[in-house]
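**Student:** predicted model follows, preceded by the sequence.
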Amino acid sequence: MIRLVPNQATQIQRSEWVTFTFDGTPVEGHRGESLVSALMRAGHLNLRHAPNDKAPRGAFCCMGLCQECAVVVQGQVVEACRTDVTADLVVARADV
């Protein structure tokens, strides 16, 4: 028998909302959450294109092993799953 637990979502305390940009478009996320989480919640699933066939790429492992979520932040290629959201972050697709 499966025992259902009460919905505890209202007890989760999140940090404040901040705004950053992805390819020039404003996106909101919680300060300190992973960049890939904020981008996915905002509907940005295609974070870069594969170098050979230009196929869309996005989040895969979400723990920094696959590098599929690579984006450009402040001019540096980083993994979105290992980068925290901060206010005024400038993020772009990493089409490298």
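**Tutor:** Yep, it's here.
**Student:** can we go C-alpha only for contacts and neighbour counts from here?
**Tutor:** Fine.
**Student:** secondary structure class for the residue positioned nearest the centre of the chain?
**Tutor:** The chain has V36 as the residue nearest its centroid, 1.4 Å off, counting by Cα atoms, centre = their mean. Look at V36: counting by DSSP: H, G, I helix; E, B strand; the rest coil, its state is helix.
**Student:** just the terminal-to-terminal distance for stretch 42-62.
**Tutor:** From its first residue to its last, stretch 42-62 covers 16 Å (Cα to Cα, to the nearest Å).
**Student:** in addition, the following structure is provided for comparison:
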Amino acid sequence: MTNRIINHPILDKVDDTAMVSFTFNNTVLRGLKQESLAAALLANDIRTLRVHEETGSPRGIYCNIGHCFECRVTVNGQQGVRACLTPVQEGMTVSSGEKFLTSVKDWRLNNE
């Protein structure tokens, strides 16, 4: 089995025997029930979670503790969810690759 984050400092201990299925960019993957979405994606060899708002460069997990916001994905239609703090759940639908709005800059561009 792939190395997993079993004792997360925020999400607590994960049962390494309970598996769930979730979808990432239309591909069904498996993760440990209640492990972080970031950990489940890493265990499935997913490194790019989104693209930079201005340059389009790939972004992935950076701090893995919720401070940097680099791991934002769309979960069940909700944009900007931090994968490192979100427990993976059965049937969860996750997507990436979108350029998320940068509220101050985009507001200015749309209102000038």
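**Tutor:** Sure thing, it's come through. Quick caveat: nothing in here was measured; it's all calculated off a predicted structure.
**Student:** one step back: aligned partner of the residue nearest to the centre of the first structure in the second structure?
**Tutor:** Following TM-score structural alignment, the counterpart assigned to V36 of the first structure within the second structure is A38.
**Student:** ok, that match touching V81?
**Tutor:** No: taking Cα atoms under 8 Å as the definition, A38 of the second structure is not a contact partner of V81, at 10.8 Å.
**Student:** any common contacting residues for the two?
**Tutor:** Counting by Cα atoms under 8 Å, 6 or more residues apart in numbering, the shared contacts of A38 of the second structure and V81 are C71.
**Student:** what residues of the helix or strand encompassing G80 of the second structure count as buried?
**Tutor:** Counting by DSSP states H and E, the element that carries G80 of the second structure is strand 78-82. Going by neighbour count (16 or more other Cα atoms under 10 Å), the buried part of strand 78-82 of the second structure is 79-82.
**Student:** next one: L65 of the first structure from E79 of the first structure, what distance?
**Tutor:** As judged by Cα to Cα, L65 of the first structure and E79 of the first structure stand 9 Å apart.
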